[in-house]
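K.L.:
below is the structure, and that's it, no one-letter string:
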C-alpha cells in the first residue's frame, strides 16, 4: 500500500470529524452562544451546503494546477476554518469557520480520490479510494464518540483545537508522503477538458445513483436516535454505543465494497444497492426488536458505505481522462443525497407517520437509485457490445458514430 494513501486517509479523518462531531456538541454550542438548538443546527446545514459549493467551484478553479499542491492548499483552508471555529467569539464567527472548512471538503475528496487512484495499478483503483475513505469511516467509528466526550469534558472548543491539530498532521503527511510526480498528477487540458466529462450520460446517471442511493441510507440514519429510543426502546445513553456499531459496519462495508468494485463496479453496485433496500425494509419491519435493531444498524452501515468506492470509481471511469471535476461533483452529490434523505425523513415524521417512516422513505429512495443503476448498467453493457462489434477480424477498431448515451 502506498504510504501516501495514509496521509489522504488522515485528511479524510479530520474532515469527517469536522462534519459529524458537531451533532454531539450542539447543546454545548447553543448554550455558549445563547441560541436555540434549531439555530445551532444551521451549523450542520450550512456546512453541507458549503461542501456542495466547494466541490464544484473550488475543484473547477483548481483543475489547471498540479494536484498535490492543491491538496495541501485545501488542507490549509481546512485548518484555518477549524481554527476560526475554535476561537469564534460569537455564532456567526462559528458559522464562518464552518463554511471555510466545508469549502475544502468536497474538493479534497474529489481531487484526493483521483490522486489515490493514480497511486496504484488499474485493478486496485477502487481499493485505493476505499483506503482514503477509511479516514471518513474511522471518523464515525472513533472520532465522533471521542470528540464528543472531549468536548463535553473540556469544552466544545477543545474538540476543534484537536481537529486543527489533526489537520496539521495531515498537511505534513501530504507534503512528505504523497508523490509529487506520476501518472495523473496534473490534469491535462484544464477546466475545459474537465467539463467535457459531463457530456457523458453515464456520468450523470452515476451522480444520480449517488444522490438516491446514499440519500436513502442517510435519510434513515438522520433520525435514527428517535427510532432507537422511541421504537426500539433503548435508553438515550445506549445510543452512542449503537452508533459505534453503525460505524463498524461503515468500515467493513467500505473495505469490502472497494475490493468488490475493483472486480466489477456495476455488478457490485447493483448487488449492494439491492442489499441495502432489503436491510432498510427489514429494519423498518423489526425496529421494535432490540436484537434485530442491533443487527440492522451494523448492516445499514455496511451496505450503505459499501456503495461509496464503487460510486466514486464509476464517475471517474466514465469521465475518461478528465476525472477531477466529475469526482468533485460526485462528492457534492453525496451531500445533496444527505440533504434529500433528511428532508424526506422529516416530511414523513411531520406527517405523523412515526419514527420508522424515515427508514421506509430511505428504502423507497434507495429502490429508485437501484432502478437508475440498472438503467445505467444496461446502457454501459450496450455500449461495450457495440464497441466489440466495431472490431473486425484484424483486431483494428473502426471509427463509428458514438452512441447517444455514453
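P.N.:
Ah, there it is. What you are looking at is a predicted structure, and each value in this text was computed from that prediction instead of being measured.
K.L.:
from here on, contacts and neighbour counts on C-alpha atoms
P.N.:
Noted.
K.L.:
excluding its backbone neighbours, what's nearest residue 132?
P.N.:
Leaving aside its sequence neighbours, residue 132 sits nearest to residue 9 (Cα to Cα, 6 or more residues apart in numbering; 4.3 Å).
K.L.:
how much space between that neighbour and residue 34?
P.N.:
Note on residue 9: its distance to residue 34, by Cα to Cα, to the nearest Å, is 36 Å.
K.L.:
comparing the two, which residue is more hemmed in?
P.N.:
residue 9 (25 against 13; other Cα atoms under 10 Å).
K.L.:
residues contacting the residue nearest to residue 132?
P.N.:
Contacts for residue 9 (Cα atoms under 8 Å, 6 or more residues apart in numbering) come out as 131, 132, 133, 134, 135, 136.
K.L.:
I figured residue 54 hits residue 100, correct?
P.N.:
No: contact criterion Cα atoms under 8 Å: residue 54 and residue 100 do not qualify, at 9.4 Å.
K.L.:
the more surrounded of the two?
P.N.:
Per other Cα under 10 Å, whichever of residue 54 and residue 100 has more neighbours is residue 54, with 26 against 23.
K.L.:
looking at this, the more buried one is in a strand?
P.N.:
No: under DSSP: H, G, I helix; E, B strand; the rest coil, residue 54 falls outside any strand and is assigned helix.
K.L.:
look up the closest residue to residue 114, ignoring the ones flanking it.
P.N.:
residue 324 (6.4 Å).
K.L.:
repeat for residue 22
P.N.:
Per Cα to Cα, 6+ apart, closest to residue 22 is residue 44, 7.3 Å.
K.L.:
tell me how far the one you found lies from residue 29.
P.N.:
Taking Cα to Cα, one finds residue 44 at 12 Å from residue 29.
K.L.:
so the two - more neighbours on which side?
P.N.:
Using other Cα under 10 Å, the more surrounded residue of residue 44 and residue 29 is residue 29, with 24 against 20.
K.L.:
structure two is appended below for comparative analysis:
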C-alpha cells in the first residue's frame, strides 16, 4: 500500500475520534450543558446529519480541485470547529459546530476514498479502504476510550482540544504524501456521467444496506455508556475499558472483512449482518450478565465493522469508473444510519422502554438490512457503466 493510504487512515483516526467519542461522554455533556442524555445523544445525530449533506455536496464542488488541497481545507475547518466547540458551554453552539465539522468530515471521506482508488489496483480497493476505514476502528480502540478518560478527569473540552491537535498532525501527513496535481481534464469525472452512474437499482439497494447496517450498529453503540452503567451495572471507570474492547473487536472485524470483501462482498455481508442480528437479540436478553454482555459488545464491534469493506466494495463495483458521486452517496447512506440509530434509541428510552429495548430495535433494522442484500441478488444487473465500457464480469459477480 502507498504510504498516503496509511496517512489517510491516520486522518480518519483523528476525525473519527471526534465522531465516536461522544458515545463515552454523554453523561458528562448532559450534566455540563444541563440537558437530558437523549438530548446529548442528538449531538451524535447532528454530526451524522452534517455528514449526510456534506458528502455529495462537497464531492460535486471539488470534482476539479487538487485532491490534496481539498483534503487540507477540510482538515483545517474540522480542527477549527473543535477549537470553537471546546470554548463554548452553550448546547446550541456546540450543536452547530458538530454540524459544520461533520459537513467537511464527509467531504474528506469522499475525496479520500477517490484518492485511494487512484493509488491502488482495482483488485485491492476493498483492502485499501479497509486500511483507511481502519483509522476509524483505531479511533474506537484508542481515541474513544482516551476521549472518555479525558472527559471524565479533565472535562469533555479536553477531548475536543486533543482532536484539534490530531488534525494538525494529519495535515502535515497529507501535505507530505498526497499528490498535489489537479485531475487530468481528459480523465476528470464529469457531473453528467456521475449522475448517470446512479441509475443502477442495485446501487440504491446497496445504499439501503449501508444505512440499515449502520443504524443497527449505532442504535446500541450510541448509548453504550449509560447501558453499561445503568442496566448492566458496571462502574463509570469500567466504561473506557469496555469501549476499548469494542474497538478491538471492530479492528479485527474490519481486517477480516477487508480480506474477503473484494472477492466475496455478498457472502461477507450476509455473515456480518446475520451475526449482528443474533448478537443484538442476545444483548436484549442478557443485560444482567456482565461478562456475557461485554463479550457480546466485543462481537458486535467485530461483525459490525466486518461488513464495512463489503459495503464500500459493492459501490465501487456497481458504479464503474465514475464512482465519485456514488461513493459520496454511500457515505451519506452511512450517515442516514448514524442519524437514525441514536434517534430510534432515544425514542425508546424516552418512552420508558429502557436500554434493553435497543437490542430489539437493532434486530429489526438488521433484518431489514439482510432483506436488501437478499433482494439485490434477484435484481438484474444494470446495463453499461457511464464510461460506456459495460460492467465487467468480475463486477457482475461481485455485485
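P.N.:
Perfect, I can see it now. Note that the coordinates shown come from a computational prediction; the quantities given were computed from them, not determined experimentally.
K.L.:
any idea what the TM-score is?
P.N.:
Laid over one another, the chains give 0.87 as their TM-score (TM-score structural alignment, normalised by the length of structure 2), with 388 aligned residues with a Cα RMSD of 2.9 Å.
K.L.:
residue 120 of structure 2: neighbour count?
P.N.:
Neighbours around residue 120 of structure 2, by other Cα under 10 Å: 15.
K.L.:
what residues are up against it?
P.N.:
1, 2, 128.
K.L.:
if we go to 10 Å?
P.N.:
Shown in contact with residue 120 of structure 2 (Cα atoms under 10 Å, 6 or more residues apart in numbering): 1, 2, 5, 127, 128.
K.L.:
repeat for residue 314 of structure 2
P.N.:
By Cα under 10 Å, 6+ apart, the contact set of residue 314 of structure 2 is 126, 202-203, 206-207, 261-262, 264-266, 395-396, 398-399.
K.L.:
from those, which is closest to residue 81 of structure 2?
P.N.:
Among the contacts of residue 314 of structure 2, residue 207 lies closest to residue 81 of structure 2 (Cα to Cα), at 28.8 Å.
K.L.:
grab the nearest non-local neighbour of the spatially most central residue of structure 2.
P.N.:
Taking Cα atoms, centre = their mean, the centroid of structure 2 lies closest to residue 334, which sits 6.0 Å from it. Using Cα to Cα, 6+ apart and skipping residues adjacent in sequence, the residue nearest residue 334 of structure 2 is residue 211, 5.0 Å away.
K.L.:
return the distance of the one you found relative to residue 370 of structure 2.
P.N.:
From residue 211 of structure 2 to residue 370 of structure 2 the distance is 12 Å (Cα to Cα).
K.L.:
residue 383 of structure 1 matches what in structure 2?
P.N.:
With TM-score structural alignment as the criterion, the equivalent of residue 383 of structure 1 in structure 2 is residue 381.
K.L.:
neighbours around the nearest residue to that match once chain neighbours are set aside, how many?
P.N.:
Spatially, and ignoring its direct neighbours in sequence, residue 381 of structure 2 is nearest to residue 396 (6.8 Å; Cα to Cα, 6+ apart). Residues lying near residue 396 of structure 2 (other Cα under 10 Å) number 14.
K.L.:
if we can go back for a sec, buried ones only from the contacts of residue 120 of structure 2, please, as a ChimeraX command.
P.N.:
Selection of buried members from these for ChimeraX, criterion 16 or more other Cα atoms under 10 Å:
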select :5,127,128
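K.L.:
switch the contacts of residue 120 of structure 2 over to CSV; also include secondary structure and distance to residue 236 of structure 2.
P.N.:
Output for the contacts of residue 120 of structure 2, formatted as CSV (DSSP: H, G, I helix; E, B strand; the rest coil; distance: Cα to Cα, whole Å):
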residue, secondary structure, distance to residue 236 of structure 2
1, coil, 40
2, coil, 41
5, helix, 36
127, helix, 36
128, helix, 37
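K.L.:
from the contacts of residue 120 of structure 2, which two are the most distant?
P.N.:
Longest span within those, Cα to Cα: 2 and 127, 12.3 Å.
K.L.:
could you pull out the strands for the stretch 201-350 of structure 2?
P.N.:
In the stretch 201-350 of structure 2, no segments count as strands under DSSP state E, counting those that start in this stretch.
K.L.:
what segments of it are helices?
P.N.:
Per DSSP state H, counting those that start in this stretch, the stretch 201-350 of structure 2 carries helices over the ranges 201-221, 224-226, 239-260, 265-285, 290-306, 308-319, 324-350.
K.L.:
returning to what we had before: so between residue 211 and residue 370 of structure 2, which is more surrounded?
P.N.:
Taking other Cα under 10 Å, residue 211 of structure 2 and residue 370 do not tie; residue 211 has more neighbours (26 against 20).
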